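Student: What follows is a protein structure lacking sequence information:
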């Protein structure tokens, strides 16, 4: 057993499970009511499959909208595939769940934001630099604050 519980990793797994369940329902039953999704993902993530011209236009991240027109939504354990319309041209995409940065349903003011490993590493490096500069003993180093997921940041004003 490991020395500590990785709550961040567990939370991300649970949130991705929620997305999997929601998209599976939409795949089976369609979008209910006014629901629609803005999904931002890392286009450089391994497993992302998008057209070359989309990769050139969005070399780091891209936001797609599942609302009025989408087709062939297929959801698997690791990600989902969908065909979207870009300027009257249908394009298939595959997005692994691990590539998702944000998932928002503005119709009900719901959203999820995933912190990236790079952001976590940068925060840890900054904390280590501060601790080193202050020349503190191991026991006196600042403890990492708990991360709280707040949905307020996704709510409309």
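Tutor: All right, it came through fine. What you see is a predicted model; the values in this text were computed from it and never measured.

Student: Could you use CA atoms for every contact and neighbour count after this?
Tutor: Fine.

Student: where do the helices sit along the chain?
Tutor: Secondary structure of the chain, counting by DSSP state H: helices at 7-29, 52-57, 117-133.

Student: packing partners for the longest one?
Tutor: Secondary-structure packing of helix 7-29 (3 or more CA pairs under 8 Å, 6 or more residues apart in numbering; DSSP states H and E): strand 70-75.

Student: And the strand it packs on, what's buried?
Tutor: Of the residues in strand 70-75, 71, 73-75 count as buried by neighbour count, 16 or more other CA atoms under 10 Å.

Student: another structure for you, compare them:
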């Protein structure tokens, strides 16, 4: 039988948390009830989901999706986020692709790591995932006297309303 358990794929010995199961159930319900998203969500699944505090009473749901399925998720991103925000009322929903950071190669090693697996490249890609319907057009990093850093990101809003 097809259940919400098919909508979440964890690593080998990891069991999904209660919150991850609720997110998987929301995906399953959307696939069964929403005819617009049914064909698009058929082959999609998530890796994990986390609820974080943003500021004060605001919360956000961060859903990690497989890197290989990121393009399929981007096609339905606007509709999917809108429907999931209805399900999780009062919470922002963010879809982020799961990426891997590789450590720098040791001295004398002939292996080079790809640019896409460096810490900087992964963090920049995550930032693009966070502002996804929009496009990043500029970044400014401000260094304070006490050593802290503030990054300001300018984005070009390219939301397509369907």
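Tutor: Happy to help now that I have it. A quick note: this is a predicted structure, and the numbers were derived from the prediction, not measured.

Student: And the TM-score between them?
Tutor: Put the two chains on top of each other and the TM-score (TM-score structural alignment, normalised by the length of the first structure) is 0.26; 83 aligned residues with a CA RMSD of 5.9 Å.

Student: Need the max-distance pair from the buried residues of strand 70-75 of the first structure.
Tutor: Of all pairs drawn from the buried residues of strand 70-75 of the first structure, the greatest distance, 12.2 Å, lies between 71 and 75 (CA to CA).

Student: Give me the common contacts of the two.
Tutor: Counting by CA atoms under 8 Å, 6 or more residues apart in numbering, no residue touches both residue 71 of the first structure and residue 75.

Student: Name the residues that touch the helix or strand hosting residue 37 of the second structure?
Tutor: Here residue 37 of the second structure, judged by DSSP states H and E, is contained in helix 35-41. Applying CA under 8 Å, 6+ apart, the contact partners of helix 35-41 of the second structure are 27, 30-32, 72, 76, 79-80.

Student: hmm, 6 Å instead?
Tutor: Helix 35-41 of the second structure has contacts (CA atoms under 6 Å, 6 or more residues apart in numbering) with residue 31.

Student: Mind listing what's buried along that helix?
Tutor: Neighbour counts over helix 35-41 of the second structure (16+ other CA under 10 Å) mark 37, 41 as buried.

Student: State the distance from residue 126 of the second structure to residue 37 of the second structure.
Tutor: Remark: distance between residue 126 of the second structure and residue 37 of the second structure (CA to CA, to the nearest Å) = 25 Å.

Student: now residue 72 of the second structure
Tutor: Going from residue 72 of the second structure to residue 37 of the second structure by CA to CA gives 12 Å.

Student: what does residue 31 of the second structure give?
Tutor: Per CA to CA, residue 31 of the second structure is found 6 Å from residue 37 of the second structure.

Student: now the helices for the second structure?
Tutor: Along the second structure, counting by DSSP H, helices occupy 18-33, 35-41, 70-75, 77-87, 119-130.

Student: what's around residue 111 of the first structure, how many residues?
Tutor: For residue 111 of the first structure, the count of nearby residues is 19 (other CA atoms under 10 Å).

Student: Hmm, it is touching residue 102, no?
Tutor: No: Residue 111 of the first structure is not in contact with residue 102 according to CA atoms under 6 Å; the separation is 7.1 Å.
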